[in-house]
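Novice: model this:
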Amino acid sequence: MDFASLLGIFSGIALIVSAILLGGNPDVFVNVPGLMIVAGGTIAATLLTVQFKDVLNAFKAAWIVFTQDKTNAQEMIDTMLELSRVSHRHGLLKLGDVESDSHVLKRTCNLLAEAASEQVIRNTLQNEIDSLIARHHSVQDVFRKMAAYAPAFGMLGTLIGLIQMLSQLSNPETIGPAMAVALLTTFYGSLLATMVFLPIAGKLHARTLSEVTNLEIIREGCISILTNDHYMHVYEQLASYLPEAQRKPIKIGKAQKPGEENAKAARKKPEASR
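Specialist: Below you'll find the predicted structure:
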């Protein structure tokens, strides 16, 4: 699991639970009808807004994003440099033998091996980027909608509780406990929105930016390979995608064992779920 996600989940839950326990009786924060209104209402409104399969895909994507490490831009740059060395030593046709778990990288290597034009490669990768952004936006939109619906249903539950409380004004002793129960639904809605739905949407957005950066590195790297740029020139073009402090210098004329470039070029690149 991504360490930042793990730390955020446990620290957030621990702080909220600690505050509840230090404040007194934790049983007052448990209200099943209120939770049913907030959770059930949020899910129902979301299903009315988007298709059921989109909701399932959103939760599946969230699980994969939170359990897999994000792709590393530096590793992708290293991979493109190895591909540049392979093309200089063995020609573009050799790139067709490269194996990779990244279907985009494999597809682009095949285009290079088939001597596709620069415009074809650029258009193909740009279509991949646009398609990825659209798919990820639909997934993020599910959680943003749920983050908007949860507080609204929390307020709705509070109004229901207030109506029930006002109907029993003849018994003043019940006003305090009834008011506490009425406010619980607002608490549930705010908690789900700020601790669950919005963080998930933010994490998915960050993963989208990371994957778009990797696709742009593949695009620019393949175009540089196609134009037969020296791998140092390839590096200088791709290094701009990283902050200066994270750029790893490379050595000119780095010695390699025979066949090592093919093994390195076939680095495994896990695909995040769209």
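
Novice: CA atoms for contacts and neighbours, from now on please.
Specialist: Fine.

Novice: moving C-terminal of the longest helix seen in the chain, what's the next helix or strand?
Specialist: Determined from DSSP state H, the single longest helix within the chain is helix 118-166. Following helix 118-166 in sequence order, the next helix or strand is helix 175-192 (DSSP states H and E).

Novice: what's the nearest residue to A45 if we skip its chain neighbours?
Specialist: Nearest non-adjacent residue to A45, counting by Cα to Cα, 6 or more residues apart in numbering: Y149, 7.2 Å away.

Novice: Could you verify my assumption that that neighbour touches G40?
Specialist: No - Y149 is beyond contact range of G40, at 10.6 Å (criterion: Cα atoms under 8 Å).

Novice: Which of the two has more residues huddled nearby?
Specialist: Taking neighbours as other Cα atoms under 10 Å, Y149 and G40 compare with Y149 leading, 23 against 14.

Novice: For the stretch 1-150 of the chain, just list every one of the strands.
Specialist: Assigned strands in the stretch 1-150 of the chain: none (criterion: DSSP state E, counting those that start in this stretch).

Novice: In it, mark out all the helices, start to finish.
Specialist: Remark: helices assigned in the stretch 1-150 of the chain by DSSP state H, counting those that start in this stretch are 3-22, 32-35, 41-49, 52-67, 73-90, 103-113, 118-166.

Novice: Mind listing residues that contact stretch 130-142?
Specialist: Here stretch 130-142 makes contact (Cα atoms under 8 Å, 6 or more residues apart in numbering) with 46, 50, 54-55, 57-58, 61, 200-202, 204-205, 208, 212, 274.

Novice: Mind doing that once more with 10 Å?
Specialist: With contact meaning Cα atoms under 10 Å, 6 or more residues apart in numbering, stretch 130-142 is reached by 46-47, 49-51, 54-62, 125-128, 144, 147, 197-198, 200-205, 207-209, 211-212, 215, 273-274.

Novice: Also stretch 43-54?
Specialist: Stretch 43-54 has contacts (Cα under 10 Å, 6+ apart) with 37-38, 40-42, 55, 58, 60, 138-139, 141-143, 145-146, 148-150, 153.

Novice: what's the helix or strand hosting A206 packed up against?
Specialist: Per DSSP H and E, A206 falls inside helix 198-226. When contacts are defined as 3 or more Cα pairs under 10 Å, 6 or more residues apart in numbering; DSSP states H and E, helix 198-226 packs onto helix 3-22, helix 52-67, helix 73-90, helix 103-113, helix 118-166, helix 231-238.

Novice: what's the angle between the fifth one and helix 41-49?
Specialist: For helix 118-166 and helix 41-49, the angle between their directions (axes from the mean of the first three to the mean of the last three Cα atoms, to 10 degrees) works out to 140 degrees.

Novice: now swap in the second one and tell me
Specialist: Taking the same axes, to 10 degrees, helix 52-67 and helix 41-49 form an angle of 120 degrees between their directions.

Novice: Now the second one, please; I'll put the structures next to each other:
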Amino acid sequence: MHFIIGMLGLGLTLAYTLTQGHASGFGGIIHVPSLVLLGFAPLCMTVASYKFSELGGAARAVGRALRFSASRSRAQLYEALTQFAAEVRQRRPARALEIASQAQHDVLRQLGPLVIRQYSAADIESTASTSLFCMVSGMKRAEDVLGTLSRVAPATGLVGTVLGLISLLKDLSRFEQLGPSMALALLCTLYGLLLANAVYQPLARIIHSHMTVAVEEARLITRALVLIREDKPLADVRKLFELSGTSPHGAGAPAAEIATGTAGEP
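Specialist: Okay, the predicted model is just below:
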């Protein structure tokens, strides 16, 4: 169904461009038929290639990546792990479960209850690997959607260029049509390159950066929860946070270290 809708939308977009490309006035860098072609044709091709659920997932991934701050996320993760470890060590499972369920990180929400239920370290790591694989797969699909758009946009610009040249040659004797036809031919290429290199590729790189940080945080969470399950200090995980420059310092830090069993460690 998505293929039919995508092809239908592409056909309507091309029809509009063919009928209005030579009739629209040329007002400098703005040419409406070219904008319509480059705005809708790549999206229609992408709709034909991906299911609506995948496109929705890609849109949500873009929204999350744009709102994401690595430093803020790492600080929130450190605080959540510290509080969770403190509650587990003080034998307050209900409060620990509440902290895990309210965490901003999916992996902590999924693995926190396993620590409370006293799953083995191997089971926790196995579940973490599965969770990480699913998370990365979703982000890679979103990145692939944007990669498709970045490849299709210049190709669509080339299609517009060909249509403009055809219109130019057809109406070569009508001087009033030369401007709109040449505008369609040149501006489609310009719009396609701008969309690919200034919109779609940067968004794909933002998602990739978000995925890289998410993988790092998932591994930190897994290591920390294994240490908590084995009732060991979180010293090595704390040092990893400090190396990343996101470990909180100040008045509250010593209390957190005492609660998690890391006070006095080098």
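
Novice: mind checking which of the helices and strands packed on helix 198-226 of the first structure is nearest N31 of the first structure?
Specialist: Among those, the nearest to N31 of the first structure by Cα to Cα is helix 118-166 (11.1 Å).

Novice: what span of the second structure lines up against the closest one?
Specialist: Taken onto the second structure by TM-score structural alignment, helix 118-166 of the first structure occupies residues 121-169 there.

Novice: That stretch: average distance to aligned residues in the first structure?
Specialist: Stretch 121-169 of the second structure: mean distance to aligned residues in the first structure after superposition is 0.7 Å, counting by mean Cα distance after the TM-score superposition for the first structure.

Novice: ok so, going back, quick one, what contacts the residue nearest to A45 of the first structure?
Specialist: 38-39, 41-46, 143, 189-190, 192-193.

Novice: Just give me the closest of those to A14 of the first structure.
Specialist: Nearest to A14 of the first structure among the contacts of Y149 of the first structure is L192, at 15.2 Å by Cα to Cα.

Novice: In space, what's closest to that closest one - neighbours in sequence excluded?
Specialist: A150 (6.7 Å).

Novice: Does the one you found touch S190 like I think?
Specialist: Yes - applying Cα atoms under 10 Å, one finds A150 of the first structure in contact with S190, separated by 6.9 Å.

Novice: Might you report the residue contacts of M7 of the second structure?
Specialist: Neighbouring residues of M7 of the second structure by Cα under 10 Å, 6+ apart: 13, 41, 44-49.

Novice: Equivalent analysis for S120 of the second structure, please.
Specialist: Applying Cα under 10 Å, 6+ apart, the residues near S120 of the second structure are 114, 126, 226, 229-230.

Novice: Pull out the buried positions in stretch 50-70 of the first structure.
Specialist: Judged by neighbour count using 16 or more other Cα atoms under 10 Å, the buried positions of stretch 50-70 of the first structure are 55, 57-58, 61-62, 65-66, 70.

Novice: Ok, stretch 77-92 of the first structure next?
Specialist: Going by 16+ other Cα under 10 Å, stretch 77-92 of the first structure has these buried residues: 77-88, 92.

Novice: one step back: now do the longest helix of the first structure and helix 198-226, the angle between them.
Specialist: Between helix 118-166 of the first structure and helix 198-226, the angle comes out at 180 degrees (the same axes, to 10 degrees).

Novice: how far out from the middle of the chain is helix 118-166 of the first structure?
Specialist: A distance of 13 Å separates the centroid of the chain from that of helix 118-166 of the first structure, by Cα atoms, centre = their mean, to the nearest Å.

Novice: now swap in stretch 61-81 of the second structure and tell me
Specialist: Here the centre of stretch 61-81 of the second structure is set off from its chain's centre by 13 Å, with Cα atoms, centre = their mean.

Novice: and it, how far apart are its ends?
Specialist: In stretch 61-81 of the second structure, first residue to last residue: 25 Å (Cα to Cα, to the nearest Å).

Novice: mind checking how far the residue nearest the centre of the first structure is from I133 of the first structure?
Specialist: Residue closest to the average C-alpha location in the first structure (Cα atoms, centre = their mean): L204, at 2.5 Å. Distance, L204 of the first structure to I133 of the first structure, by Cα to Cα: 11 Å.

Novice: again with I13 of the first structure
Specialist: Look at I13 of the first structure and I133 of the first structure: by Cα to Cα, they are 31 Å apart.

Novice: Have a look at those two and say which one is more surrounded.
Specialist: Neighbours were counted for I13 of the first structure and for I133 using other Cα under 10 Å; I133 has more, 18 against 11.

Novice: how close does the more buried one get to F66 of the first structure?
Specialist: 19 Å.

Novice: what's the answer for P199 of the first structure, then?
Specialist: Applying Cα to Cα, the value for P199 of the first structure to F66 of the first structure is 11 Å.

Novice: same thing with T158 of the first structure?
Specialist: Distance, T158 of the first structure to F66 of the first structure, by Cα to Cα: 33 Å.

Novice: same question, V86 of the first structure
Specialist: Here V86 of the first structure is placed at a distance of 35 Å from F66 of the first structure (Cα to Cα).

Novice: coming back round to it: can you list residues touching both of P199 and F66 of the first structure?
Specialist: Counting by Cα under 10 Å, 6+ apart, the shared contacts of P199 of the first structure and F66 are S5.

Novice: In the first structure, what range does stretch 187-205 of the second structure match?
Specialist: Mapping stretch 187-205 of the second structure onto the first structure (TM-score structural alignment) gives residues 184-202.

Novice: buried set for that stretch?
Specialist: Residues of stretch 184-202 of the first structure classed as buried by neighbour count (16+ other Cα under 10 Å): 184-193, 195, 197-201.

Novice: Select only the buried ones of the contacts of stretch 43-54 of the first structure in ChimeraX?
Specialist: The buried residues among these can be selected in ChimeraX (16+ other Cα under 10 Å) with this line:
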select :37,38,41,42,55,58,138,139,141,142,143,145,146,148,149,150,153
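
Novice: roughly how far apart are D144 of the second structure and M45 of the second structure?
Specialist: Per Cα to Cα, D144 of the second structure is found 14 Å from M45 of the second structure.

Novice: Tell me how far the closest residue to R151 of the second structure other than its chain neighbours lies from I166 of the second structure.
Specialist: Spatial nearest neighbour of R151 of the second structure, excluding adjacent residues (Cα to Cα, 6+ apart): A196 at 6.9 Å. As for A196 of the second structure, its distance to I166 of the second structure is 24 Å (criterion: Cα to Cα).
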